[in-house]
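1. Structure for this input, please:
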Amino acid sequence: MSTSTKQPAYTLVFDPTPGGENYTSAELQKALESGSDSEKVSAMKHILVMMLDGNPLPELLMHIIRFVMPSKDKELKKLLYFYWEIVPKMDKDGKLRHEMILVCNAIQHDLQHPNEYIRGNTLRFLNKLQEPELLEQMVPSVLKALDYRHAYVRKYAILAVFSIYNVSEHLIPDAKEIINVFLQNETDPICKRNAFIALSALDREKTLEYLEENISGIEGVDPLLQAVFVEFIRKDASNTPALKGQYIDLLVELLNATTYDEVVFESSLALTVLTSDSSILSTCVGKLTDLADRVSDNNVKLIVLDRVQDINAANPGALEEKTLDILRLLNAEDVDVRSKALDIALDLVSSRNADDVVQLLKKELQVTVANSEKENAMKYRQLLIQTIRSIAIKFSEMASSVISLLLEFIGELNSVATCGVISFIKDVIEKYPNQRSDILAQLIGSLDNIKSAKGYRGALWIMGEYSESSAEIETSWKHIRSSIGEVPIVQSEMKKLSKDNEDENNDEDTPAKPTGPVILPDGTYATESAFGVEDAPKKVSESDRDARPPLRRFILDGDFYTAAILASTIIKLVLKFDKTSKDVHVMNALKAEGLLILVSIIRAGQSSLVEKKIDEDSTDRLLTAISVLMDENNPSEKSSVRDLLDVAFVEATRSSFKNQIILSKRANLRRSVKDIVKNAEPIEKVVAFRQFSAAETGLVEKDTIEEDLELAINGSANDFSAKQLSSKLKKIVPLTGFSDPVYAEAYITNNQFDVVLDVLMVNQTKDTLKNLHVQFATLGDLKIIDNPPSTNVVPHGFHRITITVKVSSADTGVIFGNIIYDGAHGEDSKYVILNDVHIDIMDYIKPSVTNDESFRTMWNEFEWENKISVKSDLPSLHAYLDELVKGTNMGVLTPTESLGEDDCRFLSCNLYARSSFGEDALANLCIEKDPNTHQVVGYVRIRSKGQGLALSLGDRVALIAKQSNKIHLTRV
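-> Prediction:
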């Protein structure tokens, strides 16, 4: 609802036959007139659904009065009151319909019925009536029901008094006194609650008097009454700041005394609205944390944690001492609850409690390693590592201890978690130069346990960049040499395989195959080549494979990208050793050993020993490294060439990483500045003095809870103005042509999970179209949930229907159908085919943000990929990126500083979006400016969990190319 006027809220009725058959008015009249009670119940349900769909069915009113109203069936009577809610009670002139007199008599009889449930149901119905003419006759019976012996009747009677007074004050002029007396004398807690709600809305002074009378024993009051006390206090304190101090003390007392979860929750939220005192907020958060820890429902835990997060956002720094209390929720089984608790704790960590938090997280990490078989254990472990990393980056004094902690578990981590640890080490070793040697030594000592090739590549980069002294270089080189194992790789592996074969043959008592040098026919010895071992056995047991050193295992498994990174690391170590040491013998030994390792890797990649052959890119990288090492032996080499090598291999990558660190620091500063600005108070804000609070009658503070409720009901003013400003004509789709017998058009409204089609049909003939109805069907993840009834349309008449379509995913959907009506003089039915309506998925896709690790994880997990070629005439790469973002509603994850200048020739970036249904959409854009044609060329790769979203976004990308390549006519 986007308007401020309050509309009556009708009861929802279940449709017994969604998408089923239609019933005409004659059939419904017959069912009501001669059917049994069960048939009447079914007919009433159909009538209610048809009326809620917009068909008032005025011709059925007398049949319902005659044949349904006298029935004593309880279900039928309940449906009858649903019918009285929605039936039009006024005629065209705005006067009460004459038939309503009979309805009034029936309602009065039910108000005096001996069954208390019928009385209570009737009184509840009176709360929904807005017609004073009807309510006037009910007042005596309602007042009499206030003294009824059953509380079920009294609780609705007091609300009926309140409702009637709101509709028209002169019907019950003394309603305030009646409600006050009822509240004083009543003993049932539900009745007292309803009476207090009514009294607080009508008479503030009487409400305050009643509250003062019950303050002394408020902890013994029923929880229902305590909850409405809290609501009244919160609203009244916001409107009258003079009493705020007393109200706060009362709420604190109630919070400490109550044992009811609902009252604890409401009192805590009320206090956070009324005060920003850190001690009171800390008490509230402690109570909320206990509540979340005590309840078993994960949804309740998440709601409470959301409120705690809001409190912390509004009062930064006030909840620091509650960090460990919030981390108690890590004992929950649900990963979402744990993730939320870790996010809140990360915001609350300071230098005073950082060590305690890390120790607690260390224990949790040890538990996840011990219980690694549990569901979501790996995901939870990754969350813990991310949190520990973030804490250590904030506080440098903890970096070394955290690194040693994470390196202890690095052998138990999966690839994503291992990469996260290595990435964290890269950040720390760059930010804190005085700790580099210790961190490097710890890293080298733990590398043998790393099982992830991606993580090992990051470690190789760290060794190549931060091994500064000759001792560190030699230590890194020793590890590389031991991690490669025996070289040459091919010969050593063949020797091991032949030895294994010999052992097997000896075990089977078979003659061993003679070994030794092979003499060729020309008398020369044959040399062993990597290409001659095609028939060697390639299968190796899992235990032997795991026993290999890391680099040797990665190379024999076919991961030659790691070998390419190793080649760059060897060059960096050699270049740095040349600068730091004058020991020529060691230098030559490093070069020779590096050449042996690189050549051995190339030969292994070309043999049949590896899982897959070496690729061309890796071969080029290795050959380039070999040529660099060979050129190092050239004494006539110019110093400028050597400087270029230093720039390419030593300085460039380090400077790029420094820039990346600076950009991330700027982004963090921007986020922190936004938080500060959001919570900062303007300098011209009015200062409230407690001593002068009585004079500040015009000062009304904001009630954030009421604002949230208003926002949920009415939406924001910006949304409403945007809807008003946008032309509705753009969303009108013609369904038929102007020459068709029936012209139809639809106004499409997109909600969060459904699409509403407001269809207007015009009879363009001179005949009455009988039994005209519309049949719709869908393609895709759409479902028609309305079935409009048939009707007769007079010549040149209008007919309007509303169709609701359920949307379950952000997939391409099509709605199609036809209009059917009876022909004249017994002819067959005639059809008018409707145009297809295509659902725009962009209404359900919103740009979103995620971190690099989550993006890579989802990119590896999602199985559907749509690769679209890009060929556009747009003037620049950034112009195409802007069109892509506008056309797909995706957010750019790559920082703006990394996208290059406006006139750059190459551009690569990641994009991310999330649908209203929780579906993730990833995209990678790689484009360049063709120097010959000056066109933007490249690829867009889209990945998602489902096929539909990837295809739909691919269509949008293709549409961008079509629109940008249109020929624009300048003159004729």
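
2. can we go C-alpha only for contacts and neighbour counts from here?
-> Fine.

3. Buried residues in the biggest helix by length in the chain, which are they?
-> Identified as the longest helix of the chain according to DSSP state H is helix 652-679. Across helix 652-679, burial judged by 16 or more other CA atoms under 10 Å covers 660, 661, 663.

4. doesn't residue 646 make contact with residue 575?
-> Yes - at 7.2 Å, residue 575 counts as touching residue 646 under the criterion of CA atoms under 8 Å.

5. okay if I get the buried residues of helix 652-679 as a markdown table plus distance to residue 560?
-> Formatted as a markdown table, the buried residues of helix 652-679 follow (distance: CA to CA, whole Å):
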| residue | distance to residue 560 |
| --- | --- |
| 660 | 26 |
| 661 | 28 |
| 663 | 31 |
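
6. One more sequence to fold, the one below, so I can look at both together:
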Amino acid sequence: MSGYTLIYEPNTAAKKTVNEFKTLLEKGKDESKIDAMKRILITIINGDPLPDLLMHIIRFVMPSKNKELKKLLYFYWEVCPKLDEHGKMRQEMILVCNAIQRDLQHPNEFVRGNTLRFLNKLKEPDLLETLVPNVRQCLEHRHAYVRKNAVFALYSIYKVSDHLAPDADELIYKFLYDETDSVCKRNAFVCLGELNRDAALRYLQDHISNIESLDSVVQLAFIEFIRKDAVTAPALRVQYTQLITEIIETSTSNVVLYEAATTLTTLTTNSQSVLLAGNKFVDLATKEADNNVKIITLERISDLHKSHPGVLQDLSLEILRVLSCQDLDVRKKALDVTLQFISSRNVEDVVKLLKKELQRTASSNDDKNSEYRQLLINAIHQLAIKFVEVAANVVDLLLESMSDLNTAAAYEVITFVKEVVEKFPDLRQSIVSRLIHTLDSVKSGKVFRGSLWIIGEYSMEEKLVQEAWKYIRSSIGEVPILASEKKASSKKDDGEEEQQHEDNDEHPKKKHGPVILPDGTYATENALTSDVNQQDADADKPPIRRLILAGDFYLGAVLASTLVKLVLRLQRISTQPQILNALRAEALLIMVSILRVGESSYVTKKIDEDSADRIFSCINFLSDEKDAKLIESGFLDDTKDAFKQQVIAEETKKEEAKAQAFHKNAEQIDDSIVFDQFSNDAASTAAAAKSDEVELASGGSDVKKEDLSSRLNKILQLTGFSDPIYAEAFVKVHQYDVVLDVLLVNQTTTTLRNLSVEFATLGDLKVVDKPATANIGPHGFHKIQTTIKVTSADTGVIFGNIVYDGQHSDESTIVILNDVNVDIMDYIKPATCTESVFRKMWNEFEWENKITIKSQMNSLKDYLAELMRGTNMNCLTPGAVIGEECQFLSANLYSRSTFGEDALANLCIEKQSDGPIIGHVRIRSKGQGLALSLGDKVAQISRNTQAKAISN
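-> Below is the predicted model:
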């Protein structure tokens, strides 16, 4: 298709006059004529028609055979003034018509075709009248390039004035039957469908029998015609449905299959047809190599399921064939779509397939496969929670594979087991017992912590408690830990001395020289030997003991809490006093030994204060006889209730999202019924049947109109009122750029010549275009526009100045502009992610900005709401966890920028009695700029809330 070529004009103040243009066209070579024609086109498009140049261009440009000049000439014919001041055709246009006629008869087919394309832009009947015979002749040209453009040219002539080609539809209809080229056929059928619907329908009926043998471009034209015609002719929907079904079953083109399947879903709601369309979408998702196509077709399947629930359930295993694709986004989309289709009939088959995928990727440890494993575990998790019949098998499967998983995936398994144990009480005993036996293969302290919590909370029977205690006891090893470590160390030293004597006897003259380590440093052989011996000794130690000696005292604190829960559980179920007292004494011994070894030199690092306080508290709880009932209730009931509320809150959120999606596609009881057959207005019927894509492209119903008065809030003053030139800017933020509309006012009585506005930026901003130079008369106004490209959500500053010529040529005046700060809040949107993803990003991101808070607000929750509103962040901590208003509040916040940058925040605040809210916000991001920018926002919110309170 032809279109305008817009060329930037650098300096509007230095425009050439008509005489200068004439001189360039008369005397210049083709290169200078090309430059002149570009300048002429820009001048005309900018509003100056330059009517006096027409004859010069006919005389000096039209005869040239230069291809680029000829192209610019056709652009000129599009925009040049063709009528005189009386509204009649200018006499010079006869010469233009003759030139166009010669080009339509040109021996070169590409010149002919290009000229025919140009005719689509001509809207003057007087000009087109003389060209119609030539266009008709081009319909019979030997070259397909000419014929395919001649069809569109004839159609556009008919649309301008139907009396110029009254038989256009008959001509195109005859052309269709005689034509052999598929592109020409497609163009002709598209035009015929617009000109004569009955003739197009006849042609369609004549070719129904051999539709599968037609070229794909012709089939696409048929499909498009059917989609449009079905809206105005509902009586033909059944025949159209059969025809589209036949195309789907016979076509080999993926493009045709996609369009046909999409059209079929708009023609009918029959379940068989919807299932056929769904099958074709699945085939496209599995066979098409392009990942974008896979995602689009999977999205189509999801939309079909929402509008026709229950019809596509049998496709779940077929969709999972897409998992063979290596792209992680495609796999994620396939799993998300499949989980919508799962029912009790096919859940076992899906779980088996996911189990095979999990086992297939277990051996690989690269980042992509570890992320994919997490996706699979999450999918299996959701299935187990939804279908109780597979929950037990799924738990066994995941616990079996836990030894092959990395820490993140194994922790996902533990999180999942937590939820299953809470939701299905009948499975608790078997799951906890299985978990205890699986812990031998666990190496991560994080996984141990989750597992110990489950064991402490859900070991309800005496047999299970004893089993758990036996495992914990064996995982700690000999206690007290410090005494046993000292004993082991002294034995080891004695053994080393004895070995040294033997070595000296055997090799009295052997020297122990320095040895180069892999990193290039030196070490003695004795040190090497001791390192190896130390690693071997650590490998032989029980797992929990090894982690505690390595410095994981958080695990020690969780272990202490678990021991308290197990003792209290035995106390509640009335275990024999002798056994209970023995276990209580053993628990106290273990906790005290952890505290003592934490202060010794046998650990990698000393025990932290928090963990020591928590373990010491657990010792006090076990020794306290006075508040025994309160302690028992707190450990055995309150923690479980808190987790139960958290699970219920998550379930409620999922159900609300599901209900919202269902109601979006459902028709309400009081909705009016629209009968297409009773509608006289075909246009309104067509509008009612618009597809989602067309509605979205046209703005949809949710698009809000901009309030013009709101623009006043975004106007920034750039210069002072006493400056010779006054400037103000309206700042408009788009998705990836900032547009400045600048108004310039000359406040002097002289003309400001060659005035230019120059902008520069600080931060991740880039000035895309430089505003044009202009002359502004006395007290005159001038508007310019400039675009600044934004590449990240960092705070950016735009600054600049205005320069114009003084009285003499060597003088210039400069006016400095105020700075414009780009607000990052326009690019940051609230987002959500899972707790595991949040923690993973928190550990990975290297930039942290810690802001101390002091606010006079009365409520912690009010401060959280103010923080979320001011930073566009979303609170990930569930409301059930935040709970009622109290003295402390801790929450995780998350947002994502338009450019895909993640911003994480952790809020920890407390309300002092009769005092301000104090605490801190820690912000983490991958880049420094975003962390600093959000930190400035947090600090500003803190200052604002304090200022409000003081003013009150």
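
7. How alike are these chains, TM-score-wise?
-> Superposed pair, TM-score by TM-score structural alignment, normalised by the length of structure 2: 0.90. Supporting alignment: 923 aligned residues with a CA RMSD of 3.3 Å.

8. picking up where we left off before, settle it for me: which of residue 575 and residue 646 of structure 1 has more neighbours?
-> residue 575 (19 against 16; other CA atoms under 10 Å).

9. Please identify the residue in structure 2 that aligns with that one.
-> Aligned against structure 2 by TM-score structural alignment, residue 575 of structure 1 finds its counterpart in residue 568.

10. Could you do residue 249 of structure 1 as well?
-> So, by TM-score structural alignment, residue 249 of structure 1 is matched to residue 242.

11. Distance of residue 64 of structure 2 relative to residue 58 of structure 2?
-> Per CA to CA, to the nearest Å, residue 64 of structure 2 is found 10 Å from residue 58 of structure 2.

12. which one of these two has more residues nearby?
-> Taking neighbours as other CA under 10 Å, residue 64 of structure 2 and residue 58 compare with residue 58 leading, 16 against 11.

13. where does the more buried one land in three-state SS?
-> Classification of residue 58 of structure 2 using DSSP: H, G, I helix; E, B strand; the rest coil returns helix.

14. ok, it touching residue 97?
-> No - at 11.0 Å, residue 58 of structure 2 does not count as touching residue 97 under the criterion of CA under 8 Å.

15. List the contacts of the counterpart of residue 385 of structure 2 in structure 1.
-> In structure 1, the residue matched to residue 385 of structure 2 (TM-score structural alignment) is residue 393. Listed by CA atoms under 8 Å, 6 or more residues apart in numbering, the contact partners of residue 393 of structure 1 are 399, 424, 427, 428.

16. How about residue 49 of structure 1?
-> 13, 14, 15.

17. Recalculate using a threshold of 7 Å.
-> 13, 15 (CA atoms under 7 Å, 6 or more residues apart in numbering).

18. What's the local residue count around residue 958 of structure 1?
-> If you count neighbours by other CA under 10 Å, residue 958 of structure 1 ends up with 17.

19. Identify the residue nearest it in space, chain neighbours excluded?
-> residue 868 (7.4 Å; CA to CA, 6 or more residues apart in numbering).

20. Quick check: closest non-adjacent residue to the aligned partner of residue 413 of structure 1 in structure 2.
-> Counting by TM-score structural alignment, residue 413 of structure 1 lines up with residue 405 in structure 2. Spatial nearest neighbour of residue 405 of structure 2, excluding adjacent residues (CA to CA, 6+ apart): residue 362 at 6.4 Å.
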